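Undergrad: A structural model of the following input is requested.
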Amino acid sequence: MEKQHQTRIISHVLIIIIIIFLSFASFALCIICEFKKSKEIRVDGKLCYLPQSRAFAYGIAALICSFIAQVIGTGFFILCRRSADFKSSKSSFASIILCLSW
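TA: This next block holds a predicted model:
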């Protein structure tokens, strides 16, 4: 029984570490994106456009990291709440509100 409890704690800590790592990665990629963005607009006849830069790729990577962290965090929250209070109406309400926040 205690071994199962220890593995559960270890898996929870591991999931939380993964979420924190993805969040910091997303934040760092956003900062890099801001420094790499284009600072000038070019005019081509009547149209203006931004030249391509690496900032777009960094922004997409930050978005993907943030999305994955949010999916894992939401699933983890719902799973923990369901296992603790399966029949609680507060747990169901919190899960519904969390899913609607997307």
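Undergrad: CA atoms for contacts and neighbours, from now on please.
TA: Will do.
Undergrad: For stretch 35-46, give me every contacting residue.
TA: Defining contact as C-alpha atoms under 8 Å, 6 or more residues apart in numbering, one finds that stretch 35-46 is touched by Cys48, Tyr49, Leu50, Pro51, Gln52, Ser53, Arg54, Ala55, Phe56.
Undergrad: Closest to Leu29 out of those?
TA: Comparing the contacts of stretch 35-46 against Leu29 with C-alpha to C-alpha places Ala55 closest, at 9.1 Å.
Undergrad: buried sites along the longest helix seen in the chain?
TA: The helix spanning the most residues in the chain, taking DSSP state H as the definition, is helix 2-36. Residues of helix 2-36 classed as buried by neighbour count (16 or more other C-alpha atoms under 10 Å): 15-16, 18-19, 22-23, 25-27, 29-30, 32-33.
Undergrad: Let's compare: structure for the following, please.
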Amino acid sequence: MEKHPLRMVLLCFLILCLGLIASSACIASELKRPKDKDVKFDGKLCHLPQNPAFILGVCACVCLLTAQIIGNTVIAMPFCSRGNKIFDWKQRVPRCLLLLSWISFGTAATLLSVATSMNQMQPYGKGWLDGECYIVRDGVYIVAAALIFTTVMFILGSIMATRTRISK
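TA: Below you'll find the model as predicted:
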């Protein structure tokens, strides 16, 4: 992969674009999520119709997962192709950034998947949890967007630190 530096630039650009798409989808989900007035009551039972925030949340989850997979593949490629040790002590910075990317990825994916699942249609008597209707709180998707951005920055930082260490 070192023979084609343009390939590395394109992969980093792809990771960045996927992160921007996921963050944008989160911001759009925040704007389109259901509000309190959208919940309909029929006596004791409630109903919440499906809305565009569900599809946007799924799109954000898929883009985030794809960016994480591509980033980890790009980070691991030099170690597999050259026989380098993945856990070399000289690789502290890339490993720390990779660990931080996984922590922020896990937090963002959990937050995003739970919020997205709440935006599915919740029919009467079959709500999101225990037959009750739940809606996503204000700012949940904004926090997920910030975590997605953080994840992408950690991935790109780890890629750059790995490439710098290997080329030396």
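Undergrad: picking up where we left off before, please spell out the PyMOL selection for the buried subset of the contacts of stretch 35-46 of the first structure.
TA: Only the buried entries of those go into this PyMOL selection, using 16+ other C-alpha under 10 Å:
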select buried, resi 55
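Undergrad: any idea what Gln52 of the first structure aligns with in the second structure?
TA: Applying TM-score structural alignment, one finds that Gln52 of the first structure aligns to Gln50 in the second structure.
Undergrad: And that match, how close does it get to Cys63 of the second structure?
TA: Going from Gln50 of the second structure to Cys63 of the second structure by C-alpha to C-alpha, to the nearest Å gives 21 Å.
Undergrad: likewise Ile21 of the second structure?
TA: Taking C-alpha to C-alpha, one finds Ile21 of the second structure at 7 Å from Cys63 of the second structure.
Undergrad: try Lys35 of the second structure
TA: Between Lys35 of the second structure and Cys63 of the second structure the distance is 26 Å, computed by C-alpha to C-alpha.
Undergrad: same thing with Lys3 of the second structure?
TA: Counting by C-alpha to C-alpha - Lys3 of the second structure and Cys63 of the second structure are separated by 28 Å.
Undergrad: swap in Met8 of the second structure?
TA: Per C-alpha to C-alpha, Met8 of the second structure is found 19 Å from Cys63 of the second structure.
Undergrad: just to revisit the earlier point, quick one, which of Lys35 and Cys63 of the second structure is more surrounded?
TA: Cys63 (22 against 13; other C-alpha atoms under 10 Å).
Undergrad: Now do the same for the more buried one: its match in the first structure.
TA: Counting by TM-score structural alignment, Cys63 of the second structure lines up with Cys65 in the first structure.
Undergrad: now the helix or strand hosting that match, how far from the centre of its chain.
TA: Assigned by DSSP states H and E, Cys65 of the first structure belongs to helix 55-84. For helix 55-84 of the first structure, the separation from the chain centroid amounts to 3 Å (computed by C-alpha atoms, centre = their mean, to the nearest Å).
Undergrad: got the angle between the helix or strand that that helix is followed by and helix 55-84?
TA: Using DSSP H and E, the helix or strand that follows helix 55-84 of the first structure in sequence is helix 89-100. Going by axes from the mean of the first three to the mean of the last three C-alpha atoms, to 10 degrees, helix 89-100 of the first structure is angled at 170 degrees with respect to helix 55-84.
Undergrad: measure the residue nearest to the spatial centre of the second structure to Ile27 of the second structure for me?
TA: In the second structure, the centroid-proximal residue (C-alpha atoms, centre = their mean) is Leu64; its distance is 3.3 Å. The spacing between Leu64 of the second structure and Ile27 of the second structure, counted by C-alpha to C-alpha, is 14 Å.
Undergrad: Check Phe154 of the second structure too.
TA: 21 Å.
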